[in-house]
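Colleague: Mind looking at a prediction? Sequence and model below.
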Amino acid sequence: MLNLQATPEGILLSVRATAGAKKNAIQGIHDGMLKVSVTAAPEDGKANAAIVVLLAKKLNISKSRVQLVMGATQRQKKFLLIDVEAAAAEQLIPM
């Protein structure tokens, strides 16, 4: 099950990131975290920016509504999805 935390601003989403992958994709769930892979290198925030773009695209929201709040230099990250409800965030889970 995906670990989502409701906040007054939106939803906190836990992500396990893999940079330098063959394609940008949501792979599934790992220990309650959304497992995401991106082609960008893990340098100068490139991979984090690619994750923001991927999440925004999958949720059909603007990139400004996806903010990295924890784990900028780690594989395990938390993103704030501004004005997004849990039901919408659960759509990120691949079937």
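Modeller: Here it is on my side, so go on. Numbering: from 1, shown residues only.

Colleague: from here on, contacts and neighbour counts on C-alpha atoms
Modeller: OK.

Colleague: What segments of the chain are strands?
Modeller: Under the criterion DSSP state E, the chain contains strands at 4-6, 10-18, 25-30, 33-37, 66-70, 76-82.

Colleague: And here is the other one:
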Amino acid sequence: MSEVVKEHPRGTILAVHLQPKARKTEIVGVHGGALKIKVAAPPVEGRANRVLLEFLAKRLKIGKKDLTILSGEKARDKRILITGKSPEEVRRALL
């Protein structure tokens, strides 16, 4: 799981593999070194990314402003910075 969640000076980096246009938004496991998350939104005009960030904020009990997509804005594989949460806190909330 160390490749999924990594420490960062400002918090934690989370590797995500996103599957848009799913029936419901949920975590479905680990895929290729990333947490696989299905979202019930199409990958159009950033909608899937918005749903992903809303889902993560709710699960982590933080504001959306504390989440930043560092890479993969238009790809399925993303790196997300979670500000103010330790890797252990992220693991407990998501894994």
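Modeller: Sure, I can see it. Here the structure is a predicted model, which is why all the values come from computation and not from measurement.

Colleague: before we move on, the earlier item: closest one to Val53 of structure 1 among the strands of structure 1?
Modeller: strand 66-70 (8.4 Å; Cα to Cα).

Colleague: so which of the strands of structure 1 gets nearest Asp44 of structure 1?
Modeller: Here strand 66-70 is closest among those (Cα to Cα), at 14.1 Å.

Colleague: who are the neighbours of the closest one, in terms of helices and strands?
Modeller: Where contact means 3 or more Cα pairs under 8 Å, 6 or more residues apart in numbering; DSSP states H and E, strand 66-70 of structure 1 is packed against helix 46-59, strand 76-82.

Colleague: if we go to 7 Å?
Modeller: Counting by 3 or more Cα pairs under 7 Å, 6 or more residues apart in numbering; DSSP states H and E, the packing neighbours recorded for strand 66-70 of structure 1 are strand 76-82.

Colleague: wait, what's in contact with the residue nearest the centre of structure 2?
Modeller: Centroid-nearest residue in structure 2: Val16, 5.1 Å away (criterion: Cα atoms, centre = their mean). Listed by Cα atoms under 7 Å, 6 or more residues apart in numbering, the contact partners of Val16 of structure 2 are Ala34, Leu35, Lys36, Ile37, Asp77, Lys78, Arg79.

Colleague: now swap in Leu60 of structure 2 and tell me
Modeller: Applying Cα under 7 Å, 6+ apart, we find Leu60 of structure 2 in contact with Val90, Ala93.

Colleague: Looking at structure 1, name the residue matched to it.
Modeller: Aligned by TM-score structural alignment, Leu60 of structure 2 pairs with Leu59 of structure 1.

Colleague: Residues touching stretch 81-90 of structure 2, excluding its own?
Modeller: The contact list for stretch 81-90 of structure 2, computed with Cα under 7 Å, 6+ apart, reads 5-7, 10-14, 60, 66-70.

Colleague: so how far is that stretch off the chain centroid?
Modeller: 11 Å (Cα atoms, centre = their mean, to the nearest Å).

Colleague: buried set for that stretch?
Modeller: Leu81, Ile82, Thr83, Lys85, Ser86, Pro87, Val90 (16 or more other Cα atoms under 10 Å).

Colleague: Brilliant, that's me finished.
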